[in-house]
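**Student:** Would you be able to build a 3D model of this:
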Amino acid sequence: MYVVGECRLRALLKERKLSQADLSRRTGYSRSQIGHWINDRKRVGVMGLDKARTIAEVLGLDSPYDLYHWETAPDKATDD
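**Tutor:** You can find the predicted model right below:
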């Protein structure tokens, strides 16, 4: 199993030489919302798949899942 890790949006914007304002204009999402995804995931949560797909398309990513680092979840003992 996998769990969502850190949002990669900051690094992706830097690589593409785009600002949060640029992304806001291209997607229609507010700068403050974009900033929350970048800085405040624990409070705001992971962006919805519809938003991630829009952002991934704007950034030229193959998949919306590329917006996050993915971590392997620790194995949980199962009660069978």
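**Student:** can we go C-alpha only for contacts and neighbour counts from here?
**Tutor:** Fine.
**Student:** all strands for this protein, in order.
**Tutor:** 2-7, 68-72 (DSSP state E).
**Student:** winner for burial among those strands?
**Tutor:** Comparing the strands of the chain by mean neighbour count (mean count of other CA atoms under 10 Å), strand 2-7 comes out on top with a mean of 14.
**Student:** can you list contacts of that strand?
**Tutor:** With CA atoms under 8 Å, 6 or more residues apart in numbering as the test, strand 2-7 has contacts from Trp37, Ile38, Arg41, Val46, Leu67, Tyr68, His69, Trp70, Glu71, Thr72, Ala73.
**Student:** Following up with a second sequence; could you model it the same way so I can compare the two?
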Amino acid sequence: MAKISRGRCRLRYLLARAKTSQAELSRRTGYSRQQISNWVNNREMMSYDAAATVAYALNCQMEDLYELMVLH
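**Tutor:** The predicted model follows:
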């Protein structure tokens, strides 16, 4: 059976699509601007709770936040 894993974060694209800055997302979610930057630049992966909060703030699905990779 194939396993699905998270790839690169798509937050940069989603912020541009929503015409929202990292600073604005920080204000909406309560996460620091540095934390948002870490996710955008793929230095860290979001926790489940963080992904749910960010998805809600950007009006998207949690699955939209990362490229999905199928591992065989």
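**Student:** In JSON lines: the strands of the first structure, plus distance to Ser19 of the first structure.
**Tutor:** Output for those, formatted as JSON lines (distance: least, CA to CA, whole Å):
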{"stretch": "strand 2-7", "distance to Ser19 of the first structure": "16"}
{"stretch": "strand 68-72", "distance to Ser19 of the first structure": "18"}
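**Student:** tally of neighbours for the aligned residue in the first structure for Ala16 of the second structure?
**Tutor:** Aligning on TM-score structural alignment places Ala16 of the second structure opposite Lys14 in the first structure. Applying other CA atoms under 10 Å, we find 11 residues neighbouring Lys14 of the first structure.
**Student:** What distance do you get for Lys14 of the first structure to Asp22 of the first structure?
**Tutor:** When distance is defined by CA to CA, to the nearest Å, Lys14 of the first structure is 12 Å away from Asp22 of the first structure.
**Student:** residue contacts, Ala51 of the second structure?
**Tutor:** Counted by CA under 8 Å, 6+ apart, Ala51 of the second structure has contacts Met62, Leu65.
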